[in-house]
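**Q** Build the 3D model from these lines:
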Amino acid sequence: MNQQVTTRVGVNRKADKEKFRSRPWAATLILVGGLILLALGMAVSVSFGAADIKWSVVWAAIIHFNPELTDHQIIRELRLPRVLGGAMVGASFAVAGAIMQGMTRNPLADSGLMGINSGAGFALALCFAFFPNLSFMYLILYAFVGAGAGAGIVYGIGSMAQGGLSPARLVLAGAAFSALLSALSEGVALYFHIGQDLAFWYAGGVAGTKWFQLKIMFPWIGGAMMGAIALSRSITMLSLGEDIAKGLGQRTGLVKLAGALIVLILAGSSVAVVGAVGFIGLIIPHLTRYLVGVDYRWIIPCSAVLGSLLVVFADLGARMVNPPYETPVGAIVALIGVPFFLYLARKERREL
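**A** Here you go, the predicted model:
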């Protein structure tokens, strides 16, 4: 009997060590292979559309731009900012989701489920209604404020329940509050006759991305990404438990504050550009952890690459569903995200 118990304990310890082991070789493969695949996907996305353009023309438009050629104008002014914006937004949502899941230890955490996206969308609806000529820089700032308010209210509502905050309560509070904000946004759109302006943000898509938006968004997202990488070691410790992180000398309150600020910047700026595209921050971090382990020094950069891949190829697929018309990218991602969310929710219920 004692031998059986000892064997079982040994097996459990081995399983735990395997669970928490990182796989740098897999992460390196994802980063190198993912970037190559991303470059190919972006090249195909730029050349494919209502007007198919040869890769040689695409390369010429990038290297030797001729404004008198229509194909060069299409590539430079429409398709390049679209595909670059999609890659940036995919990376942003994925890294935001990874940080949220690591800090809260909630496998269902995602900016779309925690009220962040809907809060930013509601702030944009108010801006369109009351400040129609507001510059894009101020739109991003108001999106940050809305995202922060949405997340704060969701966490507050979830904490008010008897028994404290739990992953299930947090998701329920986020879903309910997100539905309320979406309804309020639609009400504002109907009352102020701005439904057409908000339709793009409701559906979620990268078709309208412009160069000036990327120029404003890039410093925010670039700075937040560098902050996420700098914070990755602390998030790894925090993901093992707050008591363990404190025992290792981490200032957990400061880490959580910095992480929350990074998430708001990444999600808020992305929503301001492409709308409330959900589930990217839910799917990608889980896939990345499965492939590379639990070390966030690998999870964060790999999540950025895989998130970019998801959005670039989802946008490419959205143009293939019903050409020459386009299906919203948010709908394509949701086809993958909803079943994945249901699987995770069922898995968490079994483990409780």
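
**Q** only C-alpha atoms for contact and neighbour calcs from this point on.
**A** Will do.

**Q** Please name the nearest non-neighbouring residue to the residue minimising distance to the centre of the chain.
**A** The chain has Phe93 as the residue nearest its centroid, 1.2 Å off, counting by C-alpha atoms, centre = their mean. Leaving out its chain neighbours, the residue that sits closest to Phe93 by C-alpha to C-alpha, 6 or more residues apart in numbering is Gly281, at 5.1 Å.

**Q** Alongside the first, I'd like the structure of this one:
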Amino acid sequence: MTCAPTEASPELGPAPALEDADYFHVSNMLSPEEQQRLKVMRDVLTQEIRPHVAEFWTKDEFPHHLLKKLGQHGFGAIETEPGSRLFKGLVYAELARADLSLSTLVGIHNELIVGALLEAGSAEQQDRWIPRLKTFDAVGSFALTEPDHGSDIAKGLCTTATKEGDEWVLNGFKRWIGGATFADFLIVFARDTADHEVKGFIVETDRPGVHARKIEHKMALRIIPNADITLENVRIPAENALTGAANFSAANILLRNSRAWVGWEAAGAQMAIYDVVHHYATSRHQFGRPLAEFQLVQQPIAKILGNVTASLAMMAQLARLQEAGGLEMSHAALVKASTTALARESAQLGRGLLGGNGILADREMGKIFADVEAIYTYEGTYEVNSLIVGRAVTGASAFI
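**A** Below is the predicted model of the structure:
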């Protein structure tokens, strides 16, 4: 008996609409206008971005034309345009649903770059950069982490800034800096050698002494390039200092907001997982019937949907806290730790459900599986975020 292959093409077809993964209809809490805006942005991501990212992920290559397309459709201005926190969060989720690498770059862009300028930048700095950032005509990069300091960066940061006349001189090293190989400027956090406070600075990447080298051999978030940065006697004018970032508390506010954003990323990644497993189980046949008819297939699908639903519900409540001005670091740490752990479990279940096809990037599941491992540990590891929550609820710090 000769059988023609039925799965020669890895094409998954169109992803289900948000309502399929948003089982408790969180998006219905948006106003009708925001629901329509979300639909338009989702359609752009589903039709113009998601079908093309696996190729670039596999090649470890950044698709600059897709970034321009995102800019044309308002994804560079999420934090500067009107909208509820729930709407903005669901946009971040849709970005992650399309691709976690691009959502990482867009999230850093909005939460950490635009956010830093809005929170701590001077009027002149905002006027210079924000109009171009909104359309991705300019790209910034957030340079905080160092080769030997990640979780302990607040106390361990070694990069220095020395005031000499009307200039600052920066020296040091940064690591894992996303998008730095093509960014127009870095927001660098460095320790003032005079008062030993950690301060923020805008450093244009074409200044002498700024060197960015791509980190090779990544197995996750392969679309966004991360870089090692060397700052060697880099001179910047005094007006490049972020006037509102005179100590580490400014960076801490940004880290709080970015941890909340990662919670939306984790929810979006799980929506993508659900899309893939639902489509696969209902379209692939084994033993003469669809996989979806088997109990051992339905159970992980239900578990994944439960994880998605729990993550979206948690993030919706966090959005309400954020809207009311009540967001605290422990809230952000809890959602970051919890939703990424759920995403990790969902990715494991989805990868297993697809069998051998679960390790293929162009089937999406293999790519998502790897990328979820990255979001599980960035913006604070699961353990560090857990300790932040533990300190908040017990009053006792377990940090050394």
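
**Q** TM-score for these two?
**A** The TM-score (TM-score structural alignment, normalised by the length of structure 1) is 0.37; 200 aligned residues with a C-alpha RMSD of 6.0 Å.

**Q** which other helices and strands contact the helix or strand where the residue nearest to the centre of structure 1 lies?
**A** Using DSSP states H and E, Phe93 of structure 1 falls within helix 80-104. Using 3 or more C-alpha pairs under 8 Å, 6 or more residues apart in numbering; DSSP states H and E as the contact test, the elements touching helix 80-104 of structure 1 are helix 24-47, helix 211-239, helix 252-274, helix 280-292, helix 296-321.

**Q** Relative to Gly148 of structure 1, which of these is closest?
**A** Ranking those by proximity to Gly148 of structure 1 (C-alpha to C-alpha) places helix 252-274 first, at 6.3 Å.

**Q** Also compute the angle for that closest one relative to helix 211-239, please.
**A** For helix 252-274 of structure 1 against helix 211-239, the angle between stretch directions is 150 degrees (axes from the mean of the first three to the mean of the last three C-alpha atoms, to 10 degrees).

**Q** helices or strands up against helix 252-274 of structure 1?
**A** Using 3+ C-alpha pairs under 8 Å, 6+ apart, the elements in contact with helix 252-274 of structure 1 are helix 80-104, helix 116-130, helix 136-160, helix 195-203, helix 211-239, helix 242-247.

**Q** Show me what counts as buried in that helix.
**A** 252, 255-256, 259-260, 262-274 (16 or more other C-alpha atoms under 10 Å).

**Q** one step back: residue contacts, the residue nearest to the centre of structure 1?
**A** Residues counted as contacts of Phe93 of structure 1 (C-alpha atoms under 8 Å, 6 or more residues apart in numbering) are Ser111, Leu266, Ala267, Ser270, Ile280, Gly281, Gly307.

**Q** And Thr339 of structure 2, by the same measure?
**A** Applying C-alpha under 8 Å, 6+ apart to Thr339 of structure 2 gives the contacts Gly263, Ala266, Ala267, Ser311.

**Q** doesn't Ala333 make contact with the first one?
**A** Put plainly, it is Gly263 of structure 2. No: taking contacts as C-alpha atoms under 8 Å, Gly263 of structure 2 lies outside contact range of Ala333: 9.1 Å.

**Q** Quick check: buried residues in the longest helix along structure 2?
**A** Ranked by residue count under DSSP state H, the longest helix found in structure 2 is helix 248-283. Of all the residues in helix 248-283 of structure 2, those buried under the rule 16+ other C-alpha under 10 Å are 248, 250-251, 253-281.

**Q** hang on, the earlier thing: JSON lines please, covering the helices and strands packed on helix 80-104 of structure 1 and showing distance to Ala345 of structure 1.
**A** Shown next, in JSON lines, are those (distance: least, C-alpha to C-alpha, whole Å):
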{"stretch": "helix 24-47", "distance to Ala345 of structure 1": "27"}
{"stretch": "helix 211-239", "distance to Ala345 of structure 1": "19"}
{"stretch": "helix 252-274", "distance to Ala345 of structure 1": "23"}
{"stretch": "helix 280-292", "distance to Ala345 of structure 1": "12"}
{"stretch": "helix 296-321", "distance to Ala345 of structure 1": "21"}
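
**Q** distance of the nearest residue to Ala267 of structure 2 once chain neighbours are set aside from Asp43 of structure 2?
**A** Excluding its sequence neighbours, the residue lying closest to Ala267 of structure 2 (C-alpha to C-alpha, 6+ apart) is Ser311, at 5.5 Å. Ser311 of structure 2 is 22 Å from Asp43 of structure 2, where distance means C-alpha to C-alpha, to the nearest Å.

**Q** higher neighbour count, these two?
**A** Using other C-alpha atoms under 10 Å, the more surrounded residue of Ser311 of structure 2 and Asp43 is Ser311, with 24 against 14.

**Q** next helix or strand past whichever strand or helix holds the more buried one?
**A** Taking DSSP H and E as the definition, one finds Ser311 of structure 2 inside helix 295-323. Once helix 295-323 of structure 2 ends, the next helix or strand along the chain (criterion: DSSP H and E) is helix 329-353.

**Q** For stretch 167-182 of structure 1, what is the distance to the chain centroid?
**A** A distance of 17 Å separates the centroid of the chain from that of stretch 167-182 of structure 1, by C-alpha atoms, centre = their mean, to the nearest Å.

**Q** which element is Ile62 of structure 1 on?
**A** Secondary structure assignment for Ile62 of structure 1, by DSSP H and E: helix 55-63.

**Q** and that helix, which residues are buried?
**A** Taking 16+ other C-alpha under 10 Å as the basis for neighbour counts, the residues of helix 55-63 of structure 1 that come out buried are Val57, Val58, Ala61.

**Q** The last one and Leu80 of structure 1, how far apart?
**A** It refers to Ala61 of structure 1. Noted for Ala61 of structure 1: a distance of 10 Å to Leu80 of structure 1, by C-alpha to C-alpha.
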